[in-house]
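Asks: okay, here's the prediction I keep looking at, along with the sequence it came from:
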Amino acid sequence: MKLNAAQLSRQLQDQLAPVYVVSGDDPLLTAEVADQIRAACRQAGSEERQVYHVERSFDWAQLHDASHSLSLFAQKRLIELRIPGGKPGDEGGKAILAWLDMPPEDTTLLISLPKLDGASQRTKWAKALTDHPQSRFIQIWPIEAQQLPGWMRDRLASAGLHASPEALDLLSARVEGNLLAAAQEIEKLKLYCQNGQLDLQTVQQVVADSARFDVFNLVDAMLKAQPEQALRILQGLRSEGVEAPIVLWSLAREVRALANMAQDIRRNIPLDRIFASQRPPVWDKRKPLLTQALQRHPVQAWEQWLRDAQIIDEQIKGQHPGSAWDGLGAMVVGVAGLRLALMAAPAS
């Protein structure tokens, strides 16, 4: 039986099912759902917990033995079966089906899976986990970019914080694609918001200490046409051990957005409409920065920098000659408005 998160909360309050399956790729969301099930098991009296990690050499007889053995320490117990590869194989599929057909009394089985691919979903064991009356299958869907501000708002509210629109947009942008980082930042922000009000300045101050967020300072210096400052930040990131893929991700993300905006400008779409259509929408204090950058370069330049980003990515992977850091530096000063010819200096 399939359940969503809200249905799971209600079901756990009624009665524990013999088998729970949590399937998804986001580490924070899947961990929190699994924690919810563990808490319900503890509340129901499950004091014993056994965890099995399924790898290639895993002996599935262990699961059979667990289902037929008596609990050593308590009347109720929780058994966790973690299958990070998402494919238990023929032997594992048979073991899962056998458990579903005869689940042991006073035992809850929690199976953790990544998001199942199409082939896995068609297997007999996967269909049984989703449809069997003894099983509760919880599919964890990723938070899409357009859903992130709403998710962040709810998460902040649960922590007793109310964020201004600007603070919410900035925080959402800086943790996009990493909900675990978002949860960690919210816990840190709680320490700085005694009255529960979170503003833009607080977000900027709190995240400034992290080298991970210095990448965003690099983007701002680049867009503000400050090539020397941008290069200093880039060199600082490199010296602090920040990996080139992290820097490239941030720069390419910004350049890609600006390339799309430049194409919209060429189609005579008003700039206000372009800013409003972004996800998340561009907040007011950032509009002048992006406007200046868009006025500084034509659409062809943004498209060229996207091609440059692809080359840098290949350099990082060793598939293209040259230094990725040199390529990042050239992109930064180029977007900042400094001609590459001005960068050249005679060898000393």
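Replies: Looks like it arrived, so ask away. Here the structure is a predicted model, which is why all the values come from computation and not from measurement. Numbering: from 1, shown residues only.
Asks: switch to C-alpha atoms for all contacts and neighbour counts from now on
Replies: Will do.
Asks: which positions within the helix or strand encompassing residue 155 qualify as buried?
Replies: Per DSSP states H and E: residue 155 is located in helix 148-158. Under the neighbour-count criterion of 16 or more other CA atoms under 10 Å, helix 148-158 has 148-149, 151-153, 155-156 buried.
Asks: next up, a structure to set beside the first:
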Amino acid sequence: MRIKSNQISNYFSNNIPKICVTYGYELLINLEINQKIRNYVKKHGYNNRVILFVDQNFDWTELESQVLNLSLFESKKLIEIRLQNNKLTKFGSTALEKLTSLDLSNVFILITLSTFDRKILASPWYKAIEKKGLMVESKPIDRFMLPEWITEKLAKQKQIASKEIIQLIVDRVEGNLMAASQEIKKIGLLLPQGTLEFDDVVKSLKNVSRYDISDIGHAILDRDRERFVKIVNTLHIEGQAPSLILWAIMQEIRVLLLIKIKIEEGSSAAKAIADSRVWGVRKKLLPRIVFLTNKPEIIKIMNKGHQTDLTIKGLIKEDPWCSITNLGLFIIGIIDRKTLPSSA
């Protein structure tokens, strides 16, 4: 069965599937969906949690072993399978298909996709799980829906904002949902419940931090090494999660790759950029870069990003923040070698 992310509460109030797959284009919504699912299944006794990070070197026999073998101290188990790459090996696809035939009476399986490609909907393992499990798709929040989304998030903090305040936040985050969530949390921490005053919101957003994660992509696309390093160091000092910094960097690369694919399929550059939901400063910077980078370079960047991801997860012994900084400088180096015109 396939449902949309906003149908989760109704579904889980009456059902607990044995397998659930979550996917979509928006990281923040995916994270929120997964947390909701964890909360629901925990209420039904799935208190023991195992996380399996699936990359090219993953041993798929580990999955079946985790499903079939409960320890003496486990009654029910939540197994999270985090697919780092949607292109599974034949063995991996078979292992996921086989889940539907295993005894899952004491196991709940949550499969999450780190990136999303619609071709996956036609894969054998997806079709097999869809027949017996639950598939949850998170739709992106476009710029026209963003004001309503921000209003709802503020309301959960028991704060009421005028249209002017909502528009201020929309303009500040330029369509970046993760950045919008950060700004909303700042307002919740600094300002009281009730009706918000415009000047108070402006002051709180300016004073909390010089930078947020949405600034990282701007600095990279603008080839500003010094600013990029300052942003990373500032966010590090402020306690920002390195996984979110990596997401902000790789999001720019994923968008760049998506645009290049659309152009190869026959779209004009302008239409490809518009269809890829590029706004604000990015809309000015990306057209200069699209034709000056090639797919092998982008794949190199994706691979280096994957190595940084493994470092953050502790699977590679290296300082995560050094790895993030090196990744950003590596990307800027590729762009800069193309002798782009100044963005000024």
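Replies: Alright, I've got the coordinates. Quantities reported herein were computed from a predicted structural model and do not represent experimental measurements.
Asks: picking that back up, which residues sit against the helix holding residue 155 of structure 1?
Replies: 143, 162-163, 168-169, 172, 176, 182-183, 186, 280 (CA atoms under 8 Å, 6 or more residues apart in numbering).
Asks: make TSV out of these and add neighbour count.
Replies: Putting the contacts of helix 148-158 of structure 1 into TSV (neighbours: other CA atoms under 10 Å) gives the following:
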residue	neighbour count
143	17
162	20
163	19
168	24
169	21
172	24
176	16
182	20
183	17
186	17
280	18
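Asks: farthest-apart pair in the residues you listed, please.
Replies: Spatially, the most separated pair among the contacts of helix 148-158 of structure 1 is 143 and 162, at 20.4 Å (CA to CA).
Asks: does the residue lying farthest from the centre of structure 2 count as helix, strand or coil?
Replies: Here structure 2 reaches farthest from its C-alpha mean at residue 72, the gap being 35.7 Å by CA atoms, centre = their mean. Secondary structure, DSSP: H, G, I helix; E, B strand; the rest coil: residue 72 of structure 2 is coil.
Asks: tell me where the longest helix sits in structure 2.
Replies: helix 242-264 (DSSP state H).
Asks: picking that back up, with distance to residue 322 of structure 1 added, can I get the buried residues of helix 148-158 of structure 1 in JSON lines?
Replies: What follows is the buried residues of helix 148-158 of structure 1, written out as JSON lines (distance: CA to CA, whole Å):
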{"residue": "148", "distance to residue 322 of structure 1": "37"}
{"residue": "149", "distance to residue 322 of structure 1": "39"}
{"residue": "151", "distance to residue 322 of structure 1": "41"}
{"residue": "152", "distance to residue 322 of structure 1": "40"}
{"residue": "153", "distance to residue 322 of structure 1": "43"}
{"residue": "155", "distance to residue 322 of structure 1": "43"}
{"residue": "156", "distance to residue 322 of structure 1": "44"}
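Asks: which among these gets closest to residue 309 of structure 1?
Replies: residue 148 (25.7 Å).
Asks: for the closest one, what is the corresponding residue in structure 2?
Replies: Under the alignment (TM-score structural alignment), residue 148 of structure 1 pairs with residue 146 of structure 2.
Asks: quick one: that match and residue 252 of structure 2, what's the gap?
Replies: Per CA to CA, to the nearest Å, residue 146 of structure 2 is found 20 Å from residue 252 of structure 2.
Asks: kindly report the same for residue 20 of structure 2.
Replies: 29 Å.
Asks: more neighbours: which of those two?
Replies: residue 20 (23 against 19; other CA atoms under 10 Å).
Asks: now do the same contact list for that one.
Replies: 109-111, 133-136 are the contacts of residue 20 of structure 2 under CA under 8 Å, 6+ apart.
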